[in-house]
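[1] Make a model of this:
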Amino acid sequence: MKDIPVAARLGATLGEGPVWDAERSCLWFVDIKGKKLHRFDPETGALASTDAPGEIGWALPADNGRLLCGLQTGLHWFDTGTRAFTFWRAVEPDLPGNRLNDACTDAQGRVWFGSMDNSEAGATGWFYRLDAGQIDRVGPGPVSITNGPAVSPGGDRIYFTDTVGRRIWQAALHEDGSLGDARPYLTFTGDEGYPDGSITDAEGNVWVGFFAGHGARRFDPAGREIEFVRLPVANVTKLAFGGEGLKTLYATTAAKGLSAEQRAAQPHAGDLFAFEADTPGHALAPAHVA
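    Below is the predicted model of the structure:
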């Protein structure tokens, strides 16, 4: 087993949502329970953190120069210059116990994201599509914890994850943003842990971080496992391709749920890891919401 190096030490309670910002050559990610937005500069190793006005699930570079962020209270803008958050709009005002959890963009800049029960008890989470300012509920649901979504490099397929149900669906994604029927892609019943965030590489393989699974797994489009990368921490939440040629995989992790004994045995729980991928990623479009 190869050693996976730590890129940044921060001991996040619930590190999540890594995304490469090609324009700024940096990685954005969050600590949901710590209410922090982090910016990592791989060139210098510098880590800059900003307090968010609530539990923040994700931040995506947008084509207006800002970041679009999903918080428990809804969608916010983040100005990278002033480092200020501005509320934009609510998503589920009728579900105050929910929060937004994970997101991605497709080739047209549409934003796909999910919600979840913040207590992780009830099946109140849904998947959404943000397209030209309009928010629509899409995909399978309701579920307790939504994760992903992830879009194939060709833009013709999307994956949705039900973490508690330990399953991943796939659906055809049409050019106009409509979806085909969601059908099973992967189901887990063994000791792999719980499927968390997912992304795709340039060949259409799907990388999945596993909470309580000690690593990340790569699956081909047919659902066959082709790689397992073990990390020295139990809770691996999501990966993102970044760096030159999108050949580096960054992995966020979490200390959440670990006992004092487990925490002592996993001193890097909640840190950011990085390793080189055999297959690079593919460029992600900035969020377009006009």
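
[2] switch to C-alpha atoms for all contacts and neighbour counts from now on
    OK.

[3] List the contacts of the helix or strand containing residue 274.
    Using DSSP states H and E, residue 274 sits in strand 272-276. Strand 272-276 has contacts (CA atoms under 8 Å, 6 or more residues apart in numbering) with 4-10, 247-253.

[4] could you redo the residues you listed as CSV and give each row neighbour count?
    Output for the contacts of strand 272-276, formatted as CSV (neighbours: other CA atoms under 10 Å):
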residue, neighbour count
4, 15
5, 12
6, 16
7, 19
8, 19
9, 14
10, 15
247, 19
248, 20
249, 22
250, 23
251, 29
252, 28
253, 31
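
[5] next up, for comparison:
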Amino acid sequence: MSVSVVLKNACSTCGEGPHWDDVTKCLSFVDIMAGDCHRWDSQTGDHEKIHIGNPTSLIIPREKGGYIVSQGLQLAQLDWQSKQLKPILSVDLEKPKNRFNDGKCDTLGRLWAGTMGYETYPGDIEKEVAHLYMFDKEQNLHTIKDKVNISNGMAWTADNRTFFYTHSMPRKVFAYDFDLVSGNISKERVVVDFTEKSIDEFGIPDGMTIDLNDKIWLACYFSSRIFQIDPETGKILQTIKFETSNITSCCFGGPNYDELYATSSTIGLTAESLAKQPLAGSIFKVNNINAKGVPGIAYQG
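    Purely as a prediction, here's the structure:
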């Protein structure tokens, strides 16, 4: 296993939402509180960014062209060439301090995206005021789950029968039975529980991805680590340690989907900590992980 830096200090605040586009061979990601959308071309090495206003927490390609992005409590369409942003809808209007957080598309190309309560410091959150939503191909919004604190990483098994969902506080990952046709989830159970474990070693569960063998790869804020976990047993199979503490999310990419890309953040680090962690906010690539993923799904609406 080897860890390298793809883009040093690419994000001044919180890098998040990595998505590998198999068509363009580009990695897209966001810098949440800076309000920037980034795109790195793996073939040319070109790195571009567009400022759309903070906070922006997800960027996912659209099958019809461009991207779907979040901006605060709003979902919007972004045309990369013209840099034009077209609002679609807003959520959680009764809680204007909430914001969108992580998002991902299921096999049918529906966007699953969650919100989070107002956060004064990583993990210090207004509780049970946010939601998990599903945004279908007809651009209808469905509320999947309420009383959420920090909605975060998502993944589905290869057979589309199980949905994994990170609820960052109280530091758990849940599994649900998943009905692909309806999008309904049921039978909630805990598959990862870090509530009694050290923050320094296990951190706060954040973004995640899944490999071809249905093992989840969970990035943990404050821990410097991504864990490969067997969700059936809860056993940690592999641990990847980085030279910065705030690892936020990950996705598979590369020609064979055997490279793991990871984002990181500077938020919550003091000036002294930042001096000791010069790679905070960087984008990393991990090779030789003995696992492969699948292409990220574009939004079909």
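
[6] where does the TM-score land?
    Here the TM-score for the pair of chains, by TM-score structural alignment, normalised by the length of the first structure, is 0.95; 287 aligned residues with a CA RMSD of 1.4 Å.

[7] And the strand holding residue 274 of the first structure, what's buried?
    272, 273, 274, 275 (16 or more other CA atoms under 10 Å).

[8] just stretch 275-290 of the first structure next, same as before
    For stretch 275-290 of the first structure, burial by neighbour count (16+ other CA under 10 Å) applies to 275, 279, 280, 281, 282, 283, 284, 285, 286, 287, 288, 289.

[9] now it, how far from the chain's geometric center?
    12 Å (CA atoms, centre = their mean, to the nearest Å).

[10] same check, this time on stretch 116-129 of the second structure
    Using CA atoms, centre = their mean, the offset of stretch 116-129 of the second structure from its chain centre is 17 Å.

[11] and if you look at stretch 52-62 of the second structure?
    Here stretch 52-62 of the second structure is found 11 Å from its chain centre; the criterion is CA atoms, centre = their mean.

[12] With stretch 250-263 of the first structure instead?
    How far stretch 250-263 of the first structure lies from its chain's middle: 17 Å, per CA atoms, centre = their mean.

[13] Which stretches in the stretch 101-250 of the second structure count as strands?
    Here the stretch 101-250 of the second structure has its strands, by DSSP state E, counting those that start in this stretch, at 111-116, 119-121, 124-125, 130-135, 141-148, 151-156, 162-167, 172-178, 185-193, 204-210, 216-221, 225-229, 236-241, 247-253.

[14] farthest-separated two in the contacts of strand 272-276 of the first structure?
    10 and 247 (23.3 Å; CA to CA).

[15] which residues touch residue 257 of the second structure?
    By CA under 8 Å, 6+ apart, the contact set of residue 257 of the second structure is 292, 293, 294, 295.

[16] likewise residue 200 of the first structure?
    150, 151, 152, 153, 206, 207, 281, 282.

[17] Can you tell me what the fifth one aligns to in the second structure?
    Aligned counterpart of residue 206 of the first structure in the second structure: residue 216 (TM-score structural alignment).

[18] Not counting its neighbours along the chain, what's nearest the aligned partner of residue 238 of the first structure in the second structure?
    Under the alignment by TM-score structural alignment, residue 238 of the first structure pairs with residue 249 in the second structure. Among residues not flanking residue 249 of the second structure along the chain, residue 207 sits closest, at 4.0 Å (CA to CA, 6 or more residues apart in numbering).

[19] Might one say that the one you found is in contact with residue 102?
    Yes: using CA atoms under 8 Å, residue 207 of the second structure is in contact with residue 102, at 7.3 Å.

[20] joint contacts of those two?
    With CA under 8 Å, 6+ apart as the test, residue 207 of the second structure and residue 102 both reach 16, 17, 152, 153.

[21] Now which residue in the first structure aligns to the last one?
    The equivalent of residue 153 of the second structure in the first structure is residue 148 (alignment by TM-score structural alignment).

[22] Reformat the strands of the stretch 101-250 of the second structure as TSV; add distance to residue 276 of the second structure.
    Below are these laid out as TSV (distance: least, CA to CA, whole Å):
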stretch	distance to residue 276 of the second structure
strand 111-116	30
strand 119-121	20
strand 124-125	24
strand 130-135	35
strand 141-148	34
strand 151-156	28
strand 162-167	29
strand 172-178	29
strand 185-193	30
strand 204-210	21
strand 216-221	17
strand 225-229	17
strand 236-241	16
strand 247-253	15
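
[23] so which of those strands comes closest to residue 27 of the second structure?
    strand 247-253 (8.1 Å).

[24] Following element in sequence after the closest one, please.
    Taking DSSP H and E, what comes next after strand 247-253 of the second structure is strand 259-264.

[25] Tell me what angle that next one forms with strand 225-229.
    130 degrees (axes from the mean of the first three to the mean of the last three CA atoms, to 10 degrees).

[26] Comparing the next helix or strand after strand 259-264 of the second structure with the first structure, how large is the average distance?
    Sequence order places helix 271-276 as the next helix or strand after strand 259-264 of the second structure, per DSSP H and E. Once fitted to the first structure, helix 271-276 of the second structure is off its aligned match by 0.6 Å on average (mean CA distance after the TM-score superposition for the first structure).

[27] which of the residues in helix 271-276 of the second structure are buried?
    Residues of helix 271-276 of the second structure classed as buried: residue 274 (neighbour count, 16+ other CA under 10 Å).

[28] before we move on, what about stretch 194-209 of the first structure?
    Buried positions in stretch 194-209 of the first structure, judged by neighbour count with 16+ other CA under 10 Å: 194-201, 204-209.

[29] tell me how far the ends of it are from each other?
    8 Å (CA to CA, to the nearest Å).

[30] what does stretch 65-80 of the first structure give?
    8 Å.

[31] again with stretch 219-230 of the first structure
    15 Å.

[32] One more: stretch 227-247 of the first structure?
    End-to-end distance for stretch 227-247 of the first structure, by CA to CA: 16 Å.

[33] got it, and stretch 89-103 of the second structure?
    Note: stretch 89-103 of the second structure ends 15 Å apart using CA to CA.

[34] Over to stretch 213-230 of the first structure?
    Stretch 213-230 of the first structure: ends 9 Å apart by CA to CA.

[35] And stretch 210-220 of the first structure, by the same measure?
    So stretch 210-220 of the first structure: terminal residues 17 Å apart, CA to CA.

[36] What of stretch 6-23 of the second structure?
    Note: stretch 6-23 of the second structure ends 20 Å apart using CA to CA.

[37] Other residues contacting it?
    26-34, 57-61, 102-103, 207, 248-253, 261-267, 278-285, 295-296.
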